[in-house]
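Colleague: sequence unavailable; structure follows:
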């Protein structure tokens, strides 16, 4: 046994850090740069010393806004795509799922493909975070043409020729797989993962309107033919599955979702795919699914070739807070006791960052189960404990009190105090209640879908987070109209019908709405960028990210941070690039210190994640800038590339 253990440690120690790119042209062949989603460019042409010379190299407009005429798409649209760059060509997708190929040096359009998605359907959101390409670096001896894979919000998987943008006729049926067949009206908002000749995809769906949502299955297809290879359901249905005992109740088998809507990561050397699963439906009431609900709200490692379960680690037991695993799991190497170990870094909405061994799922930094508050809602049984990482320490606010109330005026601060005092508020994992509960952090993070990036030279894990508090209230179904009649704020709050349960959800946030926009009710900062030293697990620095109030009127607003969506990019040159904030700036920070070194106003806000590549010794940094309908930022249709003059 000891021999096996030391052999395992030796093999782990000798595994190299993941790198991407070949020859003189440094590419960005996957959503996260490499298949494991480190989002790090091993490029050093742009540095802290010269980043202030960064200028716009080219701008491309997708024409997307024309597609929002005569429908309500603009209210739900967000340009969240991260382009790929392989063989001198950029490939990206728009919110309406059009695919565009651009010359990576000039930004000139090479081709476009329109899948003709019906934007009048009732989608939860209208977005696409990007496309995938095959063959990958782990495919040897292939002489077939390069392909681009698009997953759509109307539930299709499409294979395109990278050269022409035309569908590959021998994939599925004339280039398309119907992902809704046998499942129901699911969407896909993230690019599929590709490992060898296997294409793996999760699904997206709304999850607050009813109990019996569609199954959140993860499916794998042959990359050439589109033939189904395997499927895996995050809600255990088989009688022999030991996790099934953690789903209790007559309606437990009707539960849907627990789907993986975010980015999947793959480890080709280990034949593993890492699945970030989400909350079962509905998000805020689990009385029909009492128990731990294993596989939901988990990081699940599957054998990529077969779909066999290898290990799982649950980040939230019996989710009642919409604490989806929204971030792509980042495959990194960390050093513990002098050994380099393969790890999975998991950033969560709760502000918890779990560092797990990639081959076993065991925490590499200590995690402990702690008691959490009980539910007072009839029919509900909140799980008595939750996992808390000791290191890295939770990021973002973990508890808000009346002392944290904030307002621009004394009257506004008092209104915030009274609101906070009226809510159930017992710290992390306080369950939803009939009186109203503060959920800290909110379902928007903590760490959100923007995820984490890892600088392997500096051993720093970088992430941007929200410091936003949600307010949730459950209302007995028969009393909904009566309660809305008493409280005008309930009418404005988001409604989740949660059909199949006794309660309707009302969700809002700790801000007020007035003529000037959002009035935040908790102390700033409301969004930050931070770095964690992966050798020690300790926070190295944290700085405000962006602003939400006009600095000309409120000079201190530059220190207040902004609600943000979209991720960061690190480079070997020692820079961290990030947009994400509501103010519409694209920024570069010193990765070592967090110092802001450069910023540039985008033509529309960049609720997306940037990427970088190098051609002919020139490094480019590219970001999609199209705004966000649900956040209320002005929409645009820009792809902007930056380079040194």
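Modeller: Thanks, I have the structure now. Keep in mind that this is a model prediction, so the values were computed, not measured.

Colleague: all contacts plus neighbour counts: C-alpha atoms, from now on.
Modeller: Fine.

Colleague: roughly how far does the residue most central in space within the chain sit from residue 167?
Modeller: By CA atoms, centre = their mean, the chain has its centre lying nearest to residue 449, at 1.8 Å. Distance, residue 449 to residue 167, by CA to CA, to the nearest Å: 30 Å.

Colleague: buried ones in the one helix or strand residue 387 maps to?
Modeller: Assigned by DSSP states H and E, residue 387 falls within strand 385-389. Buried residues in strand 385-389, counted by 16 or more other CA atoms under 10 Å: 385-389.

Colleague: then stretch 579-594?
Modeller: Counting neighbours by 16+ other CA under 10 Å, one finds that the buried residues in stretch 579-594 are 579-591, 594.

Colleague: next one: stretch 52-71
Modeller: In stretch 52-71, counting by 16+ other CA under 10 Å, buried: 54, 56-62, 64-65.

Colleague: quick one: which of those sit in strands?
Modeller: 54, 56-61 (DSSP state E).

Colleague: pretty sure residue 5 is in a helix, no?
Modeller: Yes: counting by DSSP: H, G, I helix; E, B strand; the rest coil, residue 5 is part of a helix.

Colleague: how many neighbours does it have?
Modeller: 9 (other CA atoms under 10 Å).

Colleague: before we move on, what about residue 507?
Modeller: Neighbours around residue 507, by other CA under 10 Å: 18.

Colleague: distance between the ends of stretch 409-428?
Modeller: End-to-end distance of stretch 409-428 (CA to CA): 29 Å.

Colleague: got another one to weigh against that:
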């Protein structure tokens, strides 16, 4: 397919537009769901476009106030906090007891089958695929860095998929696969035709693996294509990095939602930041395709166009919300568009095919970094559309509900700190970024009315406080006696190979190694040995934990890949357990801890934490939902959402601090917008003006995308209500009449 670039890469802006004259050959290919078909919920975001839009007529603005609980499905003791179910015909697929995947009949609520003990499965959802003749129906998901398939009818693993039932996703990432500890994304990916397109979550540390986007055949498990998000030599964008950067830089991954235009065969990738998030002295350049919206040919993985929303990101401003595919009317002309909302509060809108901006974007200058060897990009793209967040914390905008002691503390901090859009992080003073690492808009926080050009955004006013520190021996939170014990053990057993200052020698560097591997793995390596390293079976547990802390770790930190599950068989129609068996590595090598030999790099590295201790730092409202009219580029309405006992109890006009993190929406064709928010809140808003039409409070918190389905003309809203409330004053699970922890299904009452 010919691709014509109509403007070349420059040092000031990294924008490429294309004309796709032969794209029409992809329209009309078999087995593709139309973007206009929003009557089912077989994808994480409803359909492949991730719009969360649902076409049905029963629930309207006039009757939504009658919504009530129709039935519930209890989740069991192992809480699937983040999982969003999907519905196919009369079957709903949920994650439940003992990390089991469960098929439930939506008519009777009866369990059809249980595939037990899928500990380490994708935390947020699964993919569904069926063949044209509907004889082959599959659930595609990741499990402990493997891609697997389960028969959607029987619940059993499909062992003809991949290598005896699994595909090792650690392969092909320019790293030793046996050194990769975490690869799979929290999100399920997306189905297009007979492909499953997968993102990843490889970590955010120095030397994490790169987040290449890959497509696999849903029947065979064969890798069909790879898009190098950190380009290889000879690929477009390679010159926006130092030489061989792909060998040591990580990230630039899609850890959230990939949107697909099935009619055109285009996948839209919201790509994240390069590692390390807050210091880029080892990645001078604009760093394509970091922080970019990239349009790919979904069949081949070929880049069609891209736009970089942040050049050389040092603020962790990933693109995390789903790109929204809408038709907008500009100057009397309908344009099929794609819109992306960002963590830092901007909306960028492009022609879906050519990548041409529909609203102007200006490159504006920003302050230069003063960090050693850091070269911040001199300009950043600013959308001409109104921002939906504030960008600075000042004494005047500080939370007025703070006690005076906290106000005085912050007045003093603000005198020496810097705050403002794109202020570079420093090791000399605090940088107060607004929004911070959690946004603004984050994953799950966008939805759309695709035919009418309206995008809905959930956003929060949540700052981060950063201060860089040189990477070195970790701060040691140990008693004097523990320090002596650790130093004695290290000197006697480790120093010969790993060096006096843990910087490496015969063995690799151990500086902050505790931040790169989990305690269980660390314990196994020390006690059992690894490679040429002998095992130290005599070391006691307390010394091991102290040594792990000394090396920068936290022994009680959790493992992203292996949460929950006690591996006992739950009650019910269990048909299988554990998924396809993954063969263990013959050898597990240490994660990459230093630059490859011969690579030029800064003398020092710097890190900071996420600085998220102050969710209510600014004056309210702290969290909101808003309707963005992309036909004219205006915010149509905005309403606060969520409840929290922090500072202002029960005041609905303030919203909730951190009120939209891990929340979601469902937009209906009848003009009702359902939204979840902190405090177990569920709202139904009038799409035209934002008026609340219905409101309820869950017995347990929700941290998952709500979904919708219809059965015999009756419309149902499903919410995963399995999380814990953070404060006793808002723990609705303890109130009279509380529902059990689980999936809650709402509908209109049957007519009498």
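Modeller: All right, it came through fine. Quick caveat: nothing in here was measured; it's all calculated off a predicted structure.

Colleague: give me the TM-score for this pair.
Modeller: After superposition, the two chains reach a TM-score (TM-score structural alignment, normalised by the length of the first structure) of 0.85; 591 aligned residues with a CA RMSD of 3.3 Å.

Colleague: dump the buried residues of stretch 52-71 of the first structure to CSV, plus distance to residue 460 of the first structure.
Modeller: Putting the buried residues of stretch 52-71 of the first structure into CSV (distance: CA to CA, whole Å) gives the following:
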residue, distance to residue 460 of the first structure
54, 24
56, 28
57, 29
58, 31
59, 31
60, 33
61, 35
62, 35
64, 37
65, 38
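
Colleague: does the nearest residue to residue 262 of the first structure once chain neighbours are set aside count as helix, strand or coil?
Modeller: Excluding its sequence neighbours, the residue lying closest to residue 262 of the first structure (CA to CA, 6 or more residues apart in numbering) is residue 326, at 5.6 Å. Judged by three-state DSSP, the three-state class of residue 326 of the first structure is coil.

Colleague: could you pull out the strands in the stretch 351-500 of the first structure for me?
Modeller: 353-357, 367-371, 385-389, 437-439, 447-455, 460-466, 470-476, 494-496 (DSSP state E, counting those that start in this stretch).

Colleague: just give me the match in the second structure for the residue nearest to the centre of the first structure.
Modeller: By TM-score structural alignment, residue 449 of the first structure lines up with residue 443 in the second structure.

Colleague: ok, that match to residue 471 of the second structure distance?
Modeller: From residue 443 of the second structure to residue 471 of the second structure the distance is 30 Å (CA to CA).

Colleague: doesn't residue 371 make contact with residue 427 of the second structure?
Modeller: Yes: using CA atoms under 8 Å, residue 427 of the second structure is in contact with residue 371, at 7.4 Å.

Colleague: tally of neighbours for residue 254 of the first structure?
Modeller: 17.

Colleague: residue contacts, it?
Modeller: Residue 254 of the first structure is in contact with 211-212, counting by CA atoms under 8 Å, 6 or more residues apart in numbering.

Colleague: what's the counterpart of it in the second structure?
Modeller: Residue 254 of the first structure maps onto residue 248 in the second structure, by TM-score structural alignment.

Colleague: residue 424 of the first structure too?
Modeller: By TM-score structural alignment, residue 424 of the first structure lines up with residue 418.

Colleague: which residue, other than its chain neighbours, is closest to its match?
Modeller: Using CA to CA, 6+ apart and skipping residues adjacent in sequence, the residue nearest residue 418 of the second structure is residue 431, 5.0 Å away.

Colleague: around that neighbour, how many other residues sit close by?
Modeller: For residue 431 of the second structure, using other CA under 10 Å, the count is 24.

Colleague: and it, what pairs with it in the first structure?
Modeller: Aligned partner of residue 431 of the second structure by TM-score structural alignment: residue 437.

Colleague: gap between its match and residue 289 of the first structure?
Modeller: Residue 437 of the first structure is 21 Å from residue 289 of the first structure, by CA to CA.
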